[in-house]
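Undergrad: sequence plus the predicted model coming up.
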Amino acid sequence: MHNIKRFFIFGEEWLYYKVYCGTYSADRALRGEIKILVAELLERKLIDHWFFIRYNDPDPHLRLRFHLIDTAVLQKVIQAINFHFNTLLLSNTIYEVSIAVYHRETERYGENTIAEAEQLFYHNSQRILDFICTVSLEHDETARLFASLHMIAEVLNQFEVPLTSSHEFVQNMFLEHKSQYNIERTQKRKMSDIYLMHKKDIILLLTEGKDPIYLAGLHELVKCKAEEIKTIKIILQKQEQEQNVAILELIASFIHMNINRMFRTKQREYEFLCYDIMNRYYQHAINKK
């Protein structure tokens, strides 16, 4: 049996805040005060990791979790958070903040790998935060789509999923999403058009790591870093010893959360589009072999 702590109340090692704001204001908050806040907390060694997700319940908000180095630094962390959240409130970027109990999703991510999953959430949150601070408004939607495709390929690659298995995985995920939507013919055509329009750039990015001219630096910005790869290796080792959750289910959950962070709205629709494109891409890659 694993002695895993399943929830954290305020004052324990995980702090959990809900920050209510509009969907576009969320990006302004992330690019501004939240980026400054997490950089400060990490630099002062008050936290060692953090992560965010976008959520509606039903009002849109950011869910922020901060992992304290030690509960002895709680007051310092609260003071820093209050300062930056006050700035966001005064500027009307956000309008409400609440504190909640953090319930870990051990059933979804595995009791023996939940800590590593949280580490991956941290690395992905950092990457996406850097990304949204860099992407130009002119190519915003395309850049987010390309970055998401790159991250799907990266996750499958780092988890050592072979090409044919990767294709089978994205195909199954595409069909699963398709069954949840009543896709009209015009929407199917639109999805196909998006792939055909960007096919050359997608293939160059995913096979050779070459950025489209209008998205220079994207590959370097969103690729897995050394610490992230190290965490994935630990998950794979633990999975060999004791598999609480099937590895492809874990991968699907990580991809789902990556896309949630990347897009401001319609995340499920974008996830469906990403799996459609990756299904076409992997079929192309297999045909080329």
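TA: Cool, got the structure.
Undergrad: drop to CA atoms for contacts and neighbour counts, all remaining ones
TA: Fine.
Undergrad: do you know how far Leu149 is from Met173?
TA: 14 Å (Cα to Cα, to the nearest Å).
Undergrad: of these two, which one has the most company?
TA: Leu149 (23 against 19; other Cα atoms under 10 Å).
Undergrad: structure B:
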Amino acid sequence: MWSKKFNKMVIPRLTTAHNFEQGMNIYKFLADFQFQNNRLDLSWNWGIMKEQRRLPRISYKNIILSRAQWRIQKIAKYPSNPQAFIKNIQAELAIPAMVIISSGDNELLINLDNPFCIEIILDHMCKRETILTEYILNDYSSIARDKDGHIFANEIIIPIESQHETFTNESAPQDNNLKRCFPLGSEWLYAKIYCGLHFADTLLKEVFPIIVETISQQNVLKKWFFIRYNDPSPHIRFRVELSDPSQYYFVISTLNTLLEQFIKDGQISTLSFDTYTREIERYTPFCMELSEELFYQQSETVLKVIHQSTSINDRWRLAFENIESLLEAAKFTLIEKRDFCLQMNTLYQQEFDNNKNLWIHLNNKFKEKKDWFDKPLDNLEESKKKLNALQYSIFNTLQSHNEQDEFKSARTSLLSSYVHMFINRLFMSDQRLHELAVYHFMVGYYKMQIGKQKERMNPINYRSPIFAKS
């Protein structure tokens, strides 16, 4: 790819964690194009089919590109008849007796005819979704043998050197003064709490306020935020910035103490800790720390809504208010607000295959909810003030560090990320569907406002439609 304007090669790079597979064709092309001339990767990628319960072996001539794989859902409780339960799953998915249970790059060979192995797999299934992979050494004789002809099950790693020029995926450092990675024991603590979707809301409502208050009482809490995640199974990602890193293990102890009973009861399957790596390219070096502060205030606001109200309607209203306040802070005109929401709505509609029935359903829902736009949520005035002040500060900072064209592009990218993360925190599940719905409703709302504006300017000749197809 070549730029006529700059007479230089263009090497596209996607600098966010966004899933481009279901985006617009030009977006998918550019995102795929970034892998041209990269380091050779011989792994097989199932793409959108990876969630299928049964995936066959993929071979090319005498090379196995991908072993057969079976995906088994997490179970609510240990079955009363373990052997019969496993036999039913084997029959349903055609799973052989000898298989490998996988977790990341760790593999364990198990025999589903063995009661002890059945215990192992059922214990795993009670905690999380289970991935089984075929065991191929039963079918193929290894070339590695001893002097008596006994076969060894071996793995050989064969290095391949490419003669072609390769490009790295690593981004050029943009700000050497901004720290990127925070390992265990540093000023940022990063915990992953694996639990069900509904119980996650219970934790956020009943336990997280206690966790935050306990840490705050030690005068070491600078900020914190959370996101909901679903890889490989549902969990809350909890990040805490400490003013005194020596109190790191006090925070771990606090989490262990307050979550211990839920772990014993099986409501939390795993509590783990990891390195926090900032997405500096996504949020820009100038706005990274401000973005973390925004996530802190967003998380505090969401906790208040979850604690104060059980109504899903309040979450919808807060989502509408949040988008409007973000677009105001970004200094968007009314037309620009509509166009931004329309652009995002179109992207999400493509992700959901432009489902006509869904579109009709959303239109009907908008007619029900359009009065909400003029009814702000009560009891959140202080939180909204903090959010608004931060949002204005972020976009003013962004503008001061960029030329006008660069600012507009960076502004749109930040807006979509901020909305995405807020919806993620606000709704219990199906966040991408909720994001589609929120953008759809905002398009309708801004169309109404534009219509009213035109009608005020020319009340005789202009008739404003209440809602028109986007």
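TA: Arrived safely. The model shown is predicted, which means the values in this text are computed figures rather than measured ones.
Undergrad: TM-score of the superposed pair?
TA: Aligned and superposed, the two chains score 0.89 in TM-score terms (TM-score structural alignment, normalised by the length of the first structure); 274 aligned residues with a Cα RMSD of 1.8 Å.
Undergrad: give me the nearest residue to the alignment partner in the second structure of His61 of the first structure, chain neighbours excluded.
TA: In the second structure, the residue matched to His61 of the first structure (TM-score structural alignment) is His235. Spatially, and ignoring its direct neighbours in sequence, His235 of the second structure is nearest to Tyr194 (4.1 Å; Cα to Cα, 6 or more residues apart in numbering).
Undergrad: tell me how many other residues crowd that neighbour.
TA: 26.
Undergrad: now swap in the one 3 residues further on and tell me
TA: A count of nearby residues for Leu197 of the second structure, using other Cα under 10 Å, gives 18.
Undergrad: counterpart of it in the first structure?
TA: Counting by TM-score structural alignment, Leu197 of the second structure corresponds to Thr23 in the first structure.
Undergrad: what about the most centrally placed residue in the first structure, which helix or strand?
TA: The first structure has Asn258 as the residue nearest its centroid, 2.1 Å off, counting by Cα atoms, centre = their mean. If you go by DSSP states H and E, Asn258 of the first structure is part of helix 247-262.
Undergrad: the second structure: matching residues for that helix?
TA: Here helix 247-262 of the first structure aligns to the second structure at residues 411-426, judged by TM-score structural alignment.
Undergrad: again, but for stretch 160-172 of the first structure
TA: Stretch 160-172 of the first structure maps onto residues 331-343 of the second structure, going by TM-score structural alignment.
Undergrad: that stretch: which residues count as buried?
TA: Neighbour counts over stretch 331-343 of the second structure (16 or more other Cα atoms under 10 Å) mark Lys337, Arg338, Asp339, Phe340, Cys341, Leu342 as buried.
Undergrad: just stretch 374-384 of the second structure next, same as before
TA: For stretch 374-384 of the second structure, using 16+ other Cα under 10 Å, the buried residues are Leu377, Lys384.
Undergrad: start and end of that stretch, how far apart?
TA: So stretch 374-384 of the second structure: terminal residues 16 Å apart, Cα to Cα.
Undergrad: likewise stretch 50-61 of the first structure?
TA: Span of stretch 50-61 of the first structure from end to end, Cα to Cα: 16 Å.
Undergrad: now what about that stretch, what contacts it?
TA: Contact with stretch 50-61 of the first structure is made by 18-23, 26, 38, 62-67, 118, 121-122, 124-126, 257, 260-261, 264, as judged by Cα atoms under 8 Å, 6 or more residues apart in numbering.
Undergrad: now, those residues that are in strands?
TA: Judged by DSSP state E, these include Lys18, Val19, Tyr20, Leu62, Arg63, Leu64, Arg65, Phe66, His67 as members of strands.
Undergrad: my guess is the fifth one meets Leu15, correct?
TA: Just to be clear, that refers to Arg63 of the first structure. No - look at Arg63 of the first structure against Leu15 with Cα atoms under 8 Å: they stay out of range, at 10.5 Å.
Undergrad: which position in the first structure aligns with Ile110 of the second structure?
TA: Checking with TM-score structural alignment, Ile110 of the second structure has no match.
Undergrad: so Ile110 of the second structure sits in a helix?
TA: No - counting by DSSP: H, G, I helix; E, B strand; the rest coil, Ile110 of the second structure is located in no helix; its state is strand.
Undergrad: contacts only, for it.
TA: Met98, Val99, Ile100, Ile101, Cys117.
Undergrad: okay, the aligned residue in the second structure for Gly32 of the first structure and Lys28 of the second structure: tell me how far apart.
TA: In the second structure, the residue matched to Gly32 of the first structure (TM-score structural alignment) is Glu206. According to Cα to Cα, Glu206 of the second structure stands 42 Å off from Lys28 of the second structure.
Undergrad: in space, what's closest to the match of Gly32 of the first structure - neighbours in sequence excluded?
TA: Leaving aside its sequence neighbours, Glu206 of the second structure is closest to His307 (7.6 Å, by Cα to Cα, 6+ apart).
Undergrad: need the helices for the stretch 51-200 of the first structure, in chain order.
TA: 74-90, 106-109, 114-134, 140-158, 163-178, 185-208 (DSSP state H, counting those that start in this stretch).
Undergrad: nearest to Gln283 of the first structure, out of those?
TA: Comparing these against Gln283 of the first structure with Cα to Cα, the closest turns out to be helix 163-178 (6.7 Å).
Undergrad: all good on my end, thank you.
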